[in-house]
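Colleague: Here you go, sequence then predicted model.
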Amino acid sequence: MKSFLCALVVVSALVAVSAFHVPVSPVAFRGGRRAARPTVRMATIGQEIAQNPELSKLLEMIRLAGINLSSGGPYTFFAPVNSAWEKMPPRSRNRIAKDEHRDVLKDTLLYHVLTAKKTSSDIAGSENVQTVYQRENDFSSWPSANVPVMVRKMGSGTMMANSAKVIKPDIICDDGVIHLVDKVFFPYVHDQAGWGK
């Protein structure tokens, strides 16, 4: 978990040629030789975010927060699409990118990242799952700052993360999985402070 925190600021560089390593080796082919089918290496979560136009606002927020997604895992990222940031309450949307609220931004982004890989097929009913976000000095009783994210699958098959709807599930990456969501959700301590209202 700490490697995740200290090891997303260099995310933009991760979309380089190394995003897809395609080694090939020759094989016999009727008297001649041809290249074998490439072994494709999937993009990492950081690389996928950097190259997905639906996540350009998320990438901007990741850079502002100084988070690095280049190591560790596997993770599950409930990634808010661009329109999710626009749907935030105006007061919160206008403040979250400011320097004095950098801790809120960082906490919020980490609250969207689970400490394990969870594809849509792994979810049946509902379950509370722990996120990368932790407030180690918070000793208050539940509900506390460390309330987990509730992930659930509705009768229609739609997956939810807290109040956010998963609009595109299961973008499989080398170090985990991304689910695109339609809403930004906040850790309990910041939600109670009015950021989600």
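Modeller: Sure, I can see it.
Colleague: okay, CA-based contacts and neighbour counts for the rest of this
Modeller: Noted.
Colleague: In three-state terms, label the residue nearest the centre of the chain for me.
Modeller: Centrality entry for the chain: nearest residue to the mean C-alpha point is residue 77, 2.4 Å, by Cα atoms, centre = their mean. State at residue 77, reduced to three classes by DSSP: H, G, I helix; E, B strand; the rest coil: strand.
Colleague: residues in contact with it?
Modeller: The contact partners of residue 77, by Cα atoms under 8 Å, 6 or more residues apart in numbering, come to 45, 112-114, 177-179.
Colleague: In helices, which of those fall?
Modeller: Judged by DSSP state H, helices contain the following of those: residue 45.
Colleague: Take the contacts of residue 77 and, keeping just the buried ones, write it as a PyMOL select command.
Modeller: Applied in PyMOL, the following selects the buried portion of the contacts of residue 77 according to 16 or more other Cα atoms under 10 Å:
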select buried, resi 45+112+113+114+177+178+179
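Colleague: got TSV for the contacts of residue 77, with distance to residue 133 too?
Modeller: Converted to TSV, the contacts of residue 77 look like this (distance: Cα to Cα, whole Å):
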residue	distance to residue 133
45	17
112	8
113	8
114	9
177	17
178	17
179	18
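Colleague: now, which of the contacts of residue 77 sits nearest residue 64?
Modeller: Closest approach to residue 64 among the contacts of residue 77 (Cα to Cα): residue 112, at 16.0 Å.
Colleague: The closest one reaches residue 58, doesn't it?
Modeller: No - judged on Cα atoms under 8 Å, residue 112 makes no contact with residue 58 at a distance of 11.2 Å.
Colleague: Now the common contact residues for the two.
Modeller: With Cα under 8 Å, 6+ apart, residue 112 and residue 58 have common neighbours residue 79.
Colleague: Name the residues that touch the longest strand seen in the chain?
Modeller: With secondary structure taken from DSSP state E, the chain has its longest strand at strand 164-173. Applying Cα under 8 Å, 6+ apart, the external contacts of strand 164-173 come out as 42-45, 48, 78, 119-120, 158-160, 177-185.
Colleague: putting a second one here so we can go through both:
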Amino acid sequence: MAAGIAFASSTAFAENPMVGGAAMLEDKNIVENAVNSKDHTTLVAAVTAAGLVETLASEGPFTVFAPVNSAFEALPEGTVETLLKPENKDMLVKVLTAHVVAGKISGADLMKMTMDNGGTYAFTTVSGDSLTAQVKNDQLYIIDENMGAAKVTIADVNQSNGVIHVVNAVLVPK
């Protein structure tokens, strides 16, 4: 454990952390691994409804902040159902791509950039929205444009096309 977050070792023999009761295999892509996580069924359904499966299965690399099912359940009642309607696909794509950053950023690198920058580090998602990493009490949080905070609960789940960091809240773009 480093800074209170489960960071995977960078050695060639390190295993990815388990996510949602499933092994996350480094030779599988983001979508192939996510579908096996019991904690990400809502996210997988949303990615499918948004038509983003092919994108997130592509070469990348991507850094994905992946909200767990309970994060979606914490949204106001009816939000997920509304976003999943075909007529709201553009809004759903915007929300989901606000969780994705181009490139592969490890948890350790994100922590270092944050600490080197006085405790916060701003970056841009593929949707064009801003996120800010912040360290509080040795925990890494990702802050959205509405000041909503998602705690990184599992960092450095390496994929063949990037990395997933599991978060406990949905990041909402403006």
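Modeller: Thanks, I have the structure now. It should be emphasised that the depicted structure is a prediction, and the values quoted were computed from it without experimental measurement.
Colleague: coming back round to it: mean deviation of the longest strand of the first structure from the second structure?
Modeller: For strand 164-173 of the first structure, the mean deviation from the second structure after alignment is 1.1 Å (mean Cα distance after the TM-score superposition for the first structure).
Colleague: matching residues in the second structure for that strand?
Modeller: Aligning strand 164-173 of the first structure against the second structure (TM-score structural alignment) gives residues 150-159.
Colleague: hang on, the earlier thing: so of the contacts of strand 164-173 of the first structure, which ones are in strands?
Modeller: Per DSSP E, those map to strands at 78, 159-160, 177-181.
Colleague: any chance of those in CSV, plus distance to residue 70 of the first structure?
Modeller: Putting those into CSV (distance: Cα to Cα, whole Å) gives the following:
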residue, distance to residue 70 of the first structure
78, 17
159, 27
160, 26
177, 14
178, 15
179, 18
180, 19
181, 22
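Colleague: Can you name the two of these that sit furthest apart?
Modeller: 160 and 177 (15.2 Å).
Colleague: Next, the contact list for the equivalent of residue 117 of the first structure over in the second structure, please.
Modeller: For residue 117 of the first structure, the aligned residue in the second structure is residue 104 (criterion: TM-score structural alignment). If a contact means Cα under 8 Å, 6+ apart, then residue 104 of the second structure has 61-63, 162-163 as its contacts.
Colleague: what's the neighbour count on the residue nearest to residue 116 of the first structure when sequence neighbours are not counted?
Modeller: What sits nearest to residue 116 of the first structure in space, not counting adjacent residues and going by Cα to Cα, 6 or more residues apart in numbering, is residue 75, at 4.8 Å. Neighbour count of residue 75 of the first structure, defined by other Cα atoms under 10 Å: 24.
Colleague: And residue 107 of the first structure, by the same measure?
Modeller: Burial measure for residue 107 of the first structure: 19 neighbouring residues, criterion other Cα under 10 Å.
Colleague: Helices of the second structure, residue ranges please.
Modeller: 30-34, 41-49, 53-56, 69-73, 79-83, 89-97, 107-116.
Colleague: Give me the mean deviation of the fourth one from the first structure.
Modeller: Going back to what we said before, that points to helix 69-73 of the second structure. In the superposition with the first structure, the average deviation recorded for helix 69-73 of the second structure is 0.6 Å (mean Cα distance after the TM-score superposition for the first structure).
Colleague: Can you check which part of the first structure that helix sits on?
Modeller: With TM-score structural alignment as the criterion, helix 69-73 of the second structure aligns to 82-86.
Colleague: for the first one, same thing?
Modeller: When helix 30-34 of the second structure is aligned against the first structure using TM-score structural alignment, it corresponds to residues 45-49.
Colleague: if I look at the residue of the second structure most remote from its centre, how far off is residue 44 of the second structure?
Modeller: No residue in the second structure sits farther from the centre than residue 87, which is 24.7 Å out by Cα atoms, centre = their mean. From residue 87 of the second structure over to residue 44 of the second structure the distance is 19 Å, taken as Cα to Cα, to the nearest Å.
Colleague: Also residue 64 of the second structure?
Modeller: Counting by Cα to Cα, the gap from residue 64 of the second structure to residue 44 of the second structure is 13 Å.
Colleague: what's the answer for residue 37 of the second structure, then?
Modeller: Note on residue 37 of the second structure: its distance to residue 44 of the second structure, by Cα to Cα, is 9 Å.
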